[in-house]
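Enquirer: need coordinates for the below:
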Amino acid sequence: MAKTINQLFEEVCKHESVLRLEGGKAQRVVQVLSLHILNSRGQVLFEDEQVLPDGRSRRRDVAVSEKMVGGEAWRGAVDRAVAEELGSALPAGYQVTVLEGPVVSTEYGSSMSYPGLTTQYTFHRVKARVSGIPEGPFSTTEERPGGQLLTKWVWKEPPPQEQEQQEQQ
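Expert: Below you'll find the predicted structure:
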């Protein structure tokens, strides 16, 4: 499932990531919006599975996330993520209401997309509600080279530390 060097080059050209030299080694730097969309029961929307245009599928188990484009403000990234990731399942005129955010944190790790390439991830976690979003499991489609990407979405209870915060509010 690793991406190619050409895909990394394209990512850098589109300003979705930056490559820098750190301690004599290449390091990828990515700003990521982690959007926790809540439903009326306080559950968080998770991307469960993707079916790629070539028929391969991969498990995801992540909240709505989107690489931020160089210099993009978090609020613009929220609107873009909802439109790009969920647009095919939303009614015209839907509304995005930000409840909390952003909470910013930084992590370092080996990239799953580019094994062996250390990546600095700066996460911008935002909580929001989206009007008109289905309350049960649903799927979305996005046009991709070679066909459509099918994404399956499910609602899950928030992590325990978030549940405690919700109860205190």
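
Enquirer: make it CA atoms for all contacts and neighbour counts henceforth
Expert: Fine.

Enquirer: which neighbouring elements make contact with whatever helix or strand residue 155 lives in?
Expert: Assigned by DSSP states H and E, residue 155 belongs to strand 147-156. Packing contacts for strand 147-156, counted by 3 or more CA pairs under 8 Å, 6 or more residues apart in numbering; DSSP states H and E, involve strand 44-51, strand 138-144.

Enquirer: for the spatially most central residue of the chain, give me its contacts.
Expert: The structure's the chain has its C-alpha centroid closest to residue 65; by CA atoms, centre = their mean the separation is 0.8 Å. Going by CA atoms under 8 Å, 6 or more residues apart in numbering, residue 65 touches 32-35, 81.

Enquirer: which ones among those lie within helices?
Expert: residue 81 (DSSP state H).

Enquirer: related to what we said a few turns ago, from residue 5, how far off is the residue nearest to the centre of the chain?
Expert: According to CA to CA, to the nearest Å, residue 65 stands 22 Å off from residue 5.

Enquirer: do residue 137 as well
Expert: With CA to CA as the criterion, residue 137 and residue 5 are 35 Å apart.

Enquirer: to compare with the earlier structure, here is another sequence to fold:
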Amino acid sequence: MVFENSDALAMWLAAWGVDMSLWGKDGNKTAVDLWLELQHGDCILQGPPPLRVVRVVQVVIQQEGKVLIEGAQEMGDGRLRSRRFFPAEKMKPGEPPAAAALRCLREELGVALEQVVILSEGGAQTEKGDSPSYPGLQTEYHFVEVAARIRGLSDQDFWHENLAHTLNDPVKRHHWTWVQADRNA
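Expert: A predicted model of the protein is given here:
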């Protein structure tokens, strides 16, 4: 589906009963953010009724019995959004999982490609439910897991500026934390 602008998108969503009253509050994204995702190929919208479809690569990084997860995101407007996820990136149309994983690690952790060793790519998993970013919008996630080792990565918790923030990504900084490997992110 193609929408001329975020207002046209918001009108279509509202016409199909999507309640956007929580969008743009408490760390939730806005209709403008969703419209930009559509423009950049980060997701597609199907329907009616509205269904956001996202292909996501999750990068599992283990080090000394621990696994790296994103503890929080700082949005450009200063809002903090709590997270408990592996490093992840929306895949572009036709993009291989390993390429999306490398882009994720560069943008979100500031890792140089030479530091990364891709260990494996796992099978796909699909989940469907209410979007944590866009409450009230049903979303179908197609996850692919990529295991990687990163040479020289800090073993301490750290923040990193999101390199994609200058390209209209609403996330300004990522807070990364290590948790025991047997604990689910």
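
Enquirer: tell me who's in contact with the residue of the first structure positioned farthest from its centre.
Expert: In the first structure, residue 24 marks the outermost C-alpha relative to the chain mean, sitting 30.0 Å out by CA atoms, centre = their mean. For residue 24 of the first structure, the contact set (CA under 8 Å, 6+ apart) is empty.

Enquirer: ok, which stretches of the first structure are helices?
Expert: Under DSSP H, the first structure gives helices at 5-13, 74-81, 160-168.

Enquirer: corresponding residue for residue 118 of the second structure in the first structure?
Expert: Taking TM-score structural alignment, the alignment pairs residue 118 of the second structure with residue 98 from the first structure.

Enquirer: what does residue 174 of the second structure give?
Expert: By TM-score structural alignment, residue 174 of the second structure lines up with residue 151.

Enquirer: state the number of residues packed around that match.
Expert: 22 (other CA atoms under 10 Å).

Enquirer: again with residue 137 of the first structure
Expert: Residue 137 of the first structure: 12 neighbours (other CA under 10 Å).

Enquirer: with the one 5 residues further on instead?
Expert: By the other CA under 10 Å criterion, the neighbourhood of residue 142 of the first structure contains 16 residues.

Enquirer: that older thread, just give the nearest non-adjacent residue to the residue nearest to the centre of the first structure, would you?
Expert: residue 34 (4.6 Å; CA to CA, 6 or more residues apart in numbering).

Enquirer: mind checking the longest strand of the first structure?
Expert: Looking across the first structure with DSSP state E, the single longest strand is strand 96-110.

Enquirer: now do that strand: distance to the chain's middle.
Expert: Strand 96-110 of the first structure sits 10 Å away from the centroid of its parent chain (CA atoms, centre = their mean, to the nearest Å).

Enquirer: by contact count, what packs against it?
Expert: Checking 3+ CA pairs under 8 Å, 6+ apart, strand 96-110 of the first structure ends up next to strand 118-130.

Enquirer: could you check the angle helix 74-81 makes with the strand it packs on?
Expert: Here strand 118-130 of the first structure points in a direction 80 degrees away from that of helix 74-81 (axes from the mean of the first three to the mean of the last three CA atoms, to 10 degrees).

Enquirer: what span of the second structure lines up against strand 118-130 of the first structure?
Expert: The aligned range for strand 118-130 of the first structure is 138-150, by TM-score structural alignment.

Enquirer: now that stretch on the first structure. Mean distance?
Expert: Here the mean offset of stretch 138-150 of the second structure against the first structure after fitting is 0.7 Å, by mean CA distance after the TM-score superposition for the first structure.
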